[in-house]
Structure formats: structure tokens, C-alpha cells
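Visitor: give me a model of this one.
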Amino acid sequence: MTKKKIGILGASGYTGADAVRLLARHPNAEITALTANTHAGKTMSEVFPHFFMLDLPKLVEWEKVDWTRLDAVFCGLPHGTTQEIIAAVLKANPGIKILDMSADFRLRNKDSYAQWYGHEHRALELQDEAVYGLTELYREKVAAARLVACPGCYPTAVLLALVPLAKAKMIDVDDIVIDAKSGVTGAGRGLKQNTLFSEAGEGLSPYSIGSHRHSAEIEQEIGAAAGSAVTVNFTPHLIPMARGEFCTSYVKLNGATPDDLRAELEKAYADEPFVYVTKKGVLPQTQNVRGSNYVQIGVVADRIKNRAIVLSTLDNLVKGSAGQAIQNMNLMFGLPETTGLEQIALFP
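Guide: Next up is the predicted model:
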């Protein structure tokens, strides 16, 4: 197969950089355009020195890219800036494949988007066409899509752990408590006081308590699986490590046992290349998936009767962002889903 010509919008951010890292060794991809308006004119290695060995195009302003020459574009821009740019890209090249790693097309309900993101959606004609890109749940739709809205890192970890259980009616979807922790890269590369080393190091900080925007995605997809509206208790925390994510979900059982939950998850992911359910007594750990596209899920009996604890972990920049986007790109181009994504976790 001829290599697909790939562009990356927002290549100077962490998700854009990880897309570069993975695509640079993808056998069917050729990176031909990189944008970063604030760093336009620089080489990628000037912005990210660890790319010193790669022959990459210089960073340019997005308006200067000839989108008609590309087969696919990955978007790593912040929410709110993505909609109009993607609309312009699709107008220039209606046949291009879009892998959006921002939040701009994840919510199906336009009113929900306005509620959670503080402004009306600016590309409603595209919102209806966007496919929610949680690969394991929407594989066939992703394969046929032009625009894929790749999920957030928290929703990916939580939904892979809970959607099969909600669909099987094994848990009470009205009683879900999620304690989530993410590495500092989840906050982006922009300068913020709370992500400075001396502020984030040697501490653990909750944020957006009761109001984190990823709650909307989690509720949307668990609700779809359960067939009813759902509200979850979701609290994220910033943990002092660069990458990685761990979600602990506390659930009430509907006549099932923790072993039943584990068996259901094992059945759901038996043929999945990247999702692994740990054996009884084996606990998922962030270090087991760091730098990889893999997900670990475990189930533990709670000491409280009729409750269980479901654990899930992934790398927020890989399966939680760029890796999942590449997994979806592979599907969209009819490539083996695992192409370019079989890196083993970096340990220690």
C-alpha cells in the first residue's frame, strides 16, 4: 500500500508530539505537514529535542497547509479552536480523514456541548456526522467514518471498564463513583501554575470536582449502553508523573458477583488486541502500560456487601489520545488495527 500522507494540527502539544512519535515509525504513514502557529518556522526538534533523529517537515501555520495533498489529519488543538479549522480543512478536501483528539465533536447533543464547554458549537453540520472513536465500542462506524472524535483519556479508561457491565445489567448505573488520577501531561503543555514542578511534585491535587467536562462523555456512553440517562460521581486528580492514568470505579452489583463482572469483561475483550483483563488477585498498574496502547482492567470485591471495585489503567497520551487515534486511522484505511501500535510498555 502507498503510504498515506498525514498532517498534524497542533504538533507542538503533548498529544501532537506523541502522534508524531508513533506515526514516524508507522509503515503506512508519511508525515508531510505539521502545524503550530506559535512555533511556525521552527523544526520539530527545536520544540521537542527528542525528535533530533527524524527528518520532519518544519512547523507552519495551519492556514499555509495544502490540505488537498493529504489523506488524513490528526487534530491536537484545544477545544473551542478545532471546530472551524476542521470545517475549513474538510471544505478544502472533502475526502480527507479527520482524527480529532480534541473534545469538540465528542458530544452528540448540541445543548450538552454548550452546557459543558461554555459556547455554542460552531460546526453543527459536522457534529451530526462525527463518530465517537472509542475503537472497541464503535469499530464498524469508525471504519466507515470521515470524521472521528477520539475520546478523552478519562472516558476511555472508565468506559472500557464499565460499558460491558452496564450493557449486561450487572451494575446499578445510578450508583457509580469514579476516582480518577492522571499524569501532568493531561493538563497540556501550556504554562500553568498548578503544573509547575514545585507545585505538582510531591503532591496529589483534585480538580474540577463535580464539574469535569469528561463527565459528559462518560454519562453519554454508559447511558447509551444502559438504555437510560445516567449521572456519575466523577472526581479527577493530578498526580506527579508525566504520563499515565488510573481510574478506580466503585459500583453496586445487580445480583452479580465480582467474579461475574470479571468473566463478563473477559468475554467482551477476548479478541481485543489492546485490552487486557487481569486474573483474580492481579492488580492493574500504570507502569504496566506506560508508553503503550494497552489497557489493563481488574475487578476486586469490595468489603461492603453487594459492591465491587473496577480498576482500569492506560497511558493518557497513547491509548488515551494519539495511540487510539492511530488505531482508528488504521481502521479507516483498511489497515490491520494494530499497525504501528504494538510497542511494549516502558518499564521501569
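Visitor: drop to CA atoms for contacts and neighbour counts, all remaining ones
Guide: Noted.
Visitor: what sits closest to residue 236 if chain neighbours are left out?
Guide: Nearest residue to residue 236 in three dimensions, chain neighbours excluded: residue 180, at 4.6 Å (CA to CA, 6 or more residues apart in numbering).
Visitor: residue 16: helix or strand, and which one exactly?
Guide: Residue 16 is part of helix 14-23 when elements are defined by DSSP states H and E.
Visitor: return the distance of that helix from the chain's centre.
Guide: Taking CA atoms, centre = their mean, to the nearest Å, one finds the center of helix 14-23 at 13 Å from the center of the full chain.
Visitor: packing partners for it?
Guide: strand 4-9, strand 29-35, strand 72-75, helix 323-332 (3 or more CA pairs under 8 Å, 6 or more residues apart in numbering; DSSP states H and E).
Visitor: picking that back up, which secondary structure elements does the helix or strand hosting the residue nearest to residue 236 sit against?
Guide: In the assignment (DSSP H and E), residue 180 maps to strand 171-182. If contacts are counted by 3+ CA pairs under 8 Å, 6+ apart, strand 171-182 sits against helix 153-167, strand 233-238, strand 245-253.
Visitor: following up with a second sequence; could you model it the same way so I can compare the two?
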Amino acid sequence: MVKIGIIGATGYVGAELLRLLLSHPKVEVAALSSVSFVGQEISNVYKNFLNKTDLICESADEVVKKCDVIFTALPHGLSEDIAKKAIDNKKICIDMGADFRLSSEDEYEEWYGKKFTQPALHSKSVYGLPELNKEKIKQCSLIANPGCFPTTIELGLMPLLKNSLIKLDNIICDSKSGTTGAGRGLTINTHFPEENETFAPYKVGAHRHTPEIEETLSTMANDKVNVTFTPHLLPINRGILSTIYCSPKNKVNLEEIHKLYLDFYKDEPFVNILPLGEIASIKNVRLTNDCFISLHLNHRQDQIIVVSTIDNMIKGAAGQAIQNMNIILGFNETDGLNLIAPAF
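Guide: Predicted coordinates for the structure are as follows:
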């Protein structure tokens, strides 16, 4: 059994990783780390693990020492040095944070306020969107797991961009997320009385996922892509839905676009293209590693509308990380991820 370690195990993403990995048929979770809960059993922090695991939170160095694959579920700026130790010791590192998502140090500093601490390491990392970079992921030991908002948008647009069907300077991404996307730490925006029975955008025009979205979409298009990205906070725990508006270069036929998407994703186990006339919904991806996509035209038939939805904690974080691990280790891509959404 491959030994797995999670650094940052008591955050929401770390806990979701542990929940999924405990049921994975080919790995053993061997060590956990948490700065806030060193020496405590994980079941003292999350009671859902009571009698499921007796793992105790320890130091990050111990996790690196004991494990073959290390997941770093940490805020930005904290993963690079840990990744360096892992790679130096011939381990696999899958970073759930933002430290390796951007190729430009200048952009990273502009959006995250920090410089790279291990600049040489960035040339060794691969952006871990499996549907885009599967062959590169197979050969890599350092993965930058994508952000949750970017995952919905990138999967929603990839067939159009790869086939050069839309204009690149007028893409609008209107996204909504459950509150788990903000992490476990309490903020005023996620405090129950502030979030319940309301709905509003946040970080309008200045969200940190913007450069990641633009860089990845530009890679897909082989040209510079600019987006207007506006995230919103929904009064639900989990799920993301992105409604994406884009202008076609020529007159479009929705049936042809639909067939293009079906063909493009036919070998991807987690991307589901809905029949025309149906609309993607958070309900149908909740607690799964699936992405559901529906395709639409506006009433003038001069704008393509793509609706893309995922569970932000699974396909947007922990599940996609496990998918990347499966690819690297040569497992079936769906191992540990054969999850079905609740019917209600």
C-alpha cells in the first residue's frame, strides 16, 4: 500500500482528503499534520472520524519522512519549502494551495503579496487539471492542484478554446460558491447571520483566481485570454456553479457545439455533458468528483452560455487531488472516486 500524508489535515480540504482517502482501495493514510492540533487525534477535531482512524496530528517533517505521497492543504506561501523537502527525498507532492499555480513570480507577488521561496522548483511542477495535462501529470512528482472556481471555468471553456471558436477578449465568468470555499477560519462574511438568507458578490474585479484562470485559458487557446470574473457567496456549505458568457467568432449551431463537447470529453470519466435543454445544477454534483456542463444560446443566438458546476470540496479540491495521485501512480483514474450525488 502506498503511504499517504496530509499536511494541513484539520482544514476543510484536509479533512475532505482524509475522508476520501480512508476508503481508497490502494493507499494507506499513514500520517497527518496540523499546526493547531499537534498531539491530538483527528477524531477530536472532526467527530466523523471517531472509530474510523486513530491518527494523531504531528509535525510536517514527520509526515514527509513517513509517507510516499504528501498532500499539502495549506494557505498560500506555506507549501514551497515543504514541497522542496518532499522532492529532495524522492516523494510525490500534491499542493492544494496557490503556491505553484502561477508560472510568473511577478504575478504571484502582485496577487498574493509574496515572492517564490523556491523559484527553481516551479519549473518542475505541472498544473493538475487532468483533462488538460494528463500526460504531463503522469511524469511529474509536483502537482499544482487547480483552484475550485478555475476548475469549473476551464472545463467549461476548454472545447471552445481548443477549437478556436470564441473571441478571447469578451469572456464573462459569473461564479457562485458555497461557504466552505472560504476555509475553516471564521470571517465576518461567512458568519452565519451575515451569510444566511442573502446572496452577494465579493472581491469584485480583484479575485486571486483571476490570473490562474487567464493563464490556463491562454494555454488552451494558445493566445492571450482576458476574462471578467465575479465570484459570489451562496448560503450553502458546498458546491460551485459558473455561468460563462462568450461570443462566437462565427454563426454557431448549438447541436454542433453540443456534439463537439460530447466528443471532446468522451474519455474523461468525471466530465458530464447534459442533453440540450437541461441545465447543470449543484445538486447533481454534490459529494462527487463530477463536473456537469450544460450548453445554451441567448435569444439572439449570438452568445454561447456555458453552465459548469462541481462540488468545490471534491472536484474543486480533494477529489481532483486524488485523481492526480491516481494518474501519477498508474492507478485507475476513478479509484476512490466512484461517488454518486444524493438524490435529494
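Visitor: residues contacting the helix holding residue 16 of the first structure, please?
Guide: Residues from elsewhere that reach helix 14-23 of the first structure (CA atoms under 8 Å, 6 or more residues apart in numbering): 8-11, 29-31, 48, 51, 74-76, 101, 185, 188-189, 317-318, 321-323, 326, 340-341.
Visitor: over to stretch 50-64 of the first structure?
Guide: Surrounding stretch 50-64 of the first structure, the residues in contact under the criterion CA under 8 Å, 6+ apart are 9, 11, 21, 24, 31-37, 39-45.
Visitor: please redo it, this time with the cut-off set to 6 Å
Guide: Judged by CA atoms under 6 Å, 6 or more residues apart in numbering, the contacts made with stretch 50-64 of the first structure from elsewhere in the structure are 34-37, 40-43, 45.
Visitor: again, but for stretch 115-132 of the second structure
Guide: Contacting residues not belonging to stretch 115-132 of the second structure are listed as 109, 142-145 [CA under 6 Å, 6+ apart].
Visitor: now do stretch 252-263 of the first structure
Guide: The set of residues external to stretch 252-263 of the first structure that reach it, using CA under 6 Å, 6+ apart, is 170-172, 299, 301, 306-308.
Visitor: the helix holding residue 16 of the first structure aligns to what range in the second structure?
Guide: When the second structure is aligned by TM-score structural alignment, the counterpart of helix 14-23 of the first structure is residues 12-21.
Visitor: the matching stretch against the first structure, how far on average?
Guide: For stretch 12-21 of the second structure, the mean distance from the matching residues in the first structure following superposition reads 0.5 Å, by mean CA distance after the TM-score superposition for the first structure.
Visitor: again, but for stretch 152-159 of the second structure
Guide: Mean deviation for stretch 152-159 of the second structure: 0.7 Å (mean CA distance after the TM-score superposition for the first structure).
Visitor: chain center to stretch 62-74 of the first structure, what's the gap?
Guide: With CA atoms, centre = their mean as the basis, stretch 62-74 of the first structure stands 22 Å off its chain's centre.
Visitor: mind checking the end-to-end distance for it?
Guide: Across stretch 62-74 of the first structure, the terminal residues are separated by 12 Å (CA to CA, to the nearest Å).
Visitor: ok, the equivalent of residue 242 of the second structure over in the first structure to residue 175 of the first structure distance?
Guide: In the first structure, the position corresponding to residue 242 of the second structure is occupied by residue 247, as judged by TM-score structural alignment. Note on residue 247 of the first structure: its distance to residue 175 of the first structure, by CA to CA, is 16 Å.
Visitor: confirm that residue 214 of the second structure sits in a helix.
Guide: Yes - read with DSSP: H, G, I helix; E, B strand; the rest coil, residue 214 of the second structure is one of the residues of a helix.
Visitor: what is the burial count for it?
Guide: Per other CA atoms under 10 Å, the neighbour tally for residue 214 of the second structure reads 19.
Visitor: before we move on, what about residue 320 of the first structure?
Guide: Using other CA under 10 Å, residue 320 of the first structure has 29 other residues around it.
Visitor: and what of residue 115 of the first structure?
Guide: Counted with other CA under 10 Å, the burial measure for residue 115 of the first structure works out to 12 neighbours.
Visitor: state the distance from it to residue 213 of the first structure.
Guide: With distances taken as CA to CA, residue 115 of the first structure is found 10 Å from residue 213 of the first structure.
Visitor: about what we covered before: not counting residues beside it along the chain, what's closest to the match of residue 242 of the second structure?
Guide: When the adjacent residues along the chain are set aside, residue 247 of the first structure lies closest to residue 180, with 4.3 Å between them (CA to CA, 6+ apart).
Visitor: just give the closest residue to residue 338 of the first structure, not the sequence neighbours.
Guide: Leaving aside its chain neighbours, residue 338 of the first structure sits nearest to residue 327 (6.5 Å; criterion: CA to CA, 6+ apart).
Visitor: residue in the second structure paired with the one you found?
Guide: Under the alignment (TM-score structural alignment), residue 327 of the first structure maps onto residue 323.
Visitor: ranges for the strands of the stretch 51-200 of the second structure?
Guide: If you assign secondary structure with DSSP state E, counting those that start in this stretch, the strands in the stretch 51-200 of the second structure sit at 57-58, 69-72, 92-95, 126-127, 142-144, 171-177, 200-201.
Visitor: which residues in the first structure does the fourth one match up with?
Guide: Structural correspondence for strand 126-127 of the second structure: residues 131-132 of the first structure, per TM-score structural alignment.
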